[in-house]
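Student: Quick one, what's the 3D model for this:
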Amino acid sequence: MKRLLHGMVGALVLAGTALAATPAHAATVEYVALGDSMASGPLIPDITGPIGCGRSTHNYAHELADALNADLRDVTCSGARTKHMTEGQSTSVGGVDTGTVPPQFDALTASTTLVTLTIGGNDVGLVGVAEDCVNLDPTATPCKGEFEAEVAQKTRDLGPKLGAVLDGIRARSPKARIVVTGYGLYIKQNGCWPFQPVLPTDANFLQGAVNAMNDVIRVQANAHGATYIDLVTPSAGHDGCQSASKRWIEGYVPLNPAAPLHPNARGEAAYAGIIGSALGA
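Tutor: Got it, this is the predicted structure:
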């Protein structure tokens, strides 16, 4: 009997030691989402935050936060540029002023453990160029010659700006894992004129410009200790030339609730899954 009692006491002591060594719950992920409209998800229901930012409850940050059970501070905002990480941003809807939002870096703290960043498209001005390249005349001169040099220069200029942003994140949130996304596949090789009204040459120019910008983003992420997420490769078959049920990014005339030339809810959810996989979520 004594031997049995000693055995039971020993087992209880070992069990108690194991329980004491195991945290009651995993540490909460303190997640800050930074970025522009590709990250904010304009016109995807439901809206949250400042109306001028076009921030959706189904953007990739919200989807990822749900998967991670994270404490999310989402400050993504349509129209944001690299300078709006440290400067306030004036917002508007349909040309009507909707006020100024604080610098996105205000959301960062020393206890932040995860940061996602999608930025650069507005610095390079790609949406505006894509809008100017609309052409319903198959015999017209492609727009590539008009914009190629300007886009290339702005893409080069993005590098040091993005590097400074990444250094700024690290300085404010030294414990955080920083994840930087590229931009997705907007239009397939040679396009799909007139379904998407850009000439084949211009379709390749526009997606090529996105790819070149992604290269800059990747180089800066790697140089500054961040994780780069490629969104072009997994987007194959989900560009704006595809049907409403397959596309992740809308074309010039959306077939799903989303802004033109921006991800829809399916795309944002896919991006969240891709980022989550990279994080081992």
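Student: When you work out contacts or count neighbours from here on, use the C-alpha atoms and nothing else.
Tutor: Noted.
Student: can you list contacts of stretch 193-200?
Tutor: For stretch 193-200, the external contacting residues (Cα atoms under 8 Å, 6 or more residues apart in numbering) are 133-136, 138, 142, 189-192, 240-241, 251-252.
Student: Following up with a second sequence; could you model it the same way so I can compare the two?
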Amino acid sequence: MLPRPHQRTRPRSALKRVLVVLAAVLTAGTTLLATTASAAGGANYVALGDSYSSGVGAGSYTSSSGNCLRSTNAYSQLWANSHSPASYVSVACSGATTQDVLNNQISALSSSTTLVTITIGGNDVGFASTMQTCVLSSDSACLSAINTATSQARSILPGRLASTYSAIRAAAPNARVVVLDYPEFYDLGHSWYCPGLSTTDRTALNNAADLLDSIIQTAAGNAGFNFADVKGRFQGHELCDFFNEWLHSVNISDVTESYHPTADGHSGAYLPALTAITG
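Tutor: Okay, the predicted model is just below:
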């Protein structure tokens, strides 16, 4: 009688260990997803900042917000709609500077606040007046205004942002803080056939936006805050990207909306940038 061929089998103990490990991995993944969803659903969310946070340009402004022009299409409201936080309030306001945040918005925060978002800094360096100069005046006047704004950004903005972020942390010690930045305005690849400002002015404005965002990112990192960069999400949807623009050009009928994101800019760029961090 021939001996039976030797059968190689995995020891039961080893197989059991594999199954235990797989079960642990699946359990951990499920727990992580549940925790993330629970954290978002239970968030006490406060939106701070300027017109890019209030939603100027997105339309559908709430009458109660007055000149702050808070929109139901703003990214913070869209986030609240999709995540159902325990509480949500936006105190962002058109035209706000860092000092306005300290004087008028910080009071909305408390130790129970768990999520804070903010865009701030553009008005501290005269963003609105710089854009007005570029639209209404010569190339030389535009470039001079941009140089003044970038000089101010380098000299005064880091300190102002540091003070503002420190105050936010003191007022909301338990919150995750997400700092969002500003988009570049122009697709320079299409500038040669795009009416309006010269390519020289557009290039200088894009560079100024990049500098502003870099200063904001550094200050956010120094404060230990999350930074959400929206520039890449606006690519293909900048001014001169005809029929695909997520930014307003000069709007004669409503000047305040000029150079601000549309509702699509909030839903297609700002909201995903925020959600990528919060889940």
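Student: about what we covered before: among the contacts of stretch 193-200 of structure 1, which one sits closest to Asn69 of structure 1?
Tutor: Nearest to Asn69 of structure 1, judged by Cα to Cα, of those is Gly240 at 31.4 Å.
Student: what kind of secondary structure is that closest one in?
Tutor: Put simply, Gly240 of structure 1 is coil when judged by DSSP: H, G, I helix; E, B strand; the rest coil.
Student: doesn't Arg233 make contact with Gly268 of structure 2?
Tutor: Yes: counting by Cα atoms under 8 Å, Arg233 is a contact partner of Gly268 of structure 2 at 7.4 Å.
Student: Show the residue spans covered by the strands in the stretch 101-250 of structure 1.
Tutor: For the stretch 101-250 of structure 1, applying DSSP state E, counting those that start in this stretch gives strands covering 114-118, 177-181, 227-229.
Student: for those strands, which one sits closest to Asn59 of structure 1?
Tutor: strand 114-118 (12.1 Å).
Student: Report the inter-axis angle for that closest one versus strand 177-181.
Tutor: Inter-element angle recorded for strand 114-118 of structure 1 and strand 177-181: 20 degrees (by axes from the mean of the first three to the mean of the last three Cα atoms, to 10 degrees).
Student: Columns mean neighbour count on top of the strands of the stretch 101-250 of structure 1, output as TSV?
Tutor: Output for the strands of the stretch 101-250 of structure 1, formatted as TSV (neighbours: other Cα atoms under 10 Å):
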stretch	mean neighbour count
strand 114-118	23
strand 177-181	22
strand 227-229	20
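Student: Need these in a markdown table (columns: distance to Ser40 of structure 1).
Tutor: Listed next are these as a markdown table, based on distance: least, Cα to Cα, whole Å:
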| stretch | distance to Ser40 of structure 1 |
| --- | --- |
| strand 114-118 | 9 |
| strand 177-181 | 13 |
| strand 227-229 | 17 |
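Student: So for Pro23 of structure 1, which of these sits nearest?
Tutor: It's strand 114-118; of those, that one is closest to Pro23 of structure 1 (Cα to Cα) at 20.5 Å.
Student: any residues touching the closest one, and which ones?
Tutor: Strand 114-118 of structure 1 has contacts (Cα under 8 Å, 6+ apart) with 29-36, 38-39, 61, 176-183.
Student: same thing but 6 Å
Tutor: The contact list for strand 114-118 of structure 1 (Cα atoms under 6 Å, 6 or more residues apart in numbering) reads Tyr31, Val32, Ala33, Leu34, Gly35, Ala176, Arg177, Ile178, Val179, Val180, Thr181.
Student: again, but for stretch 19-36 of structure 1
Tutor: Counting by Cα under 6 Å, 6+ apart, 70-80, 112-119 sit against stretch 19-36 of structure 1.
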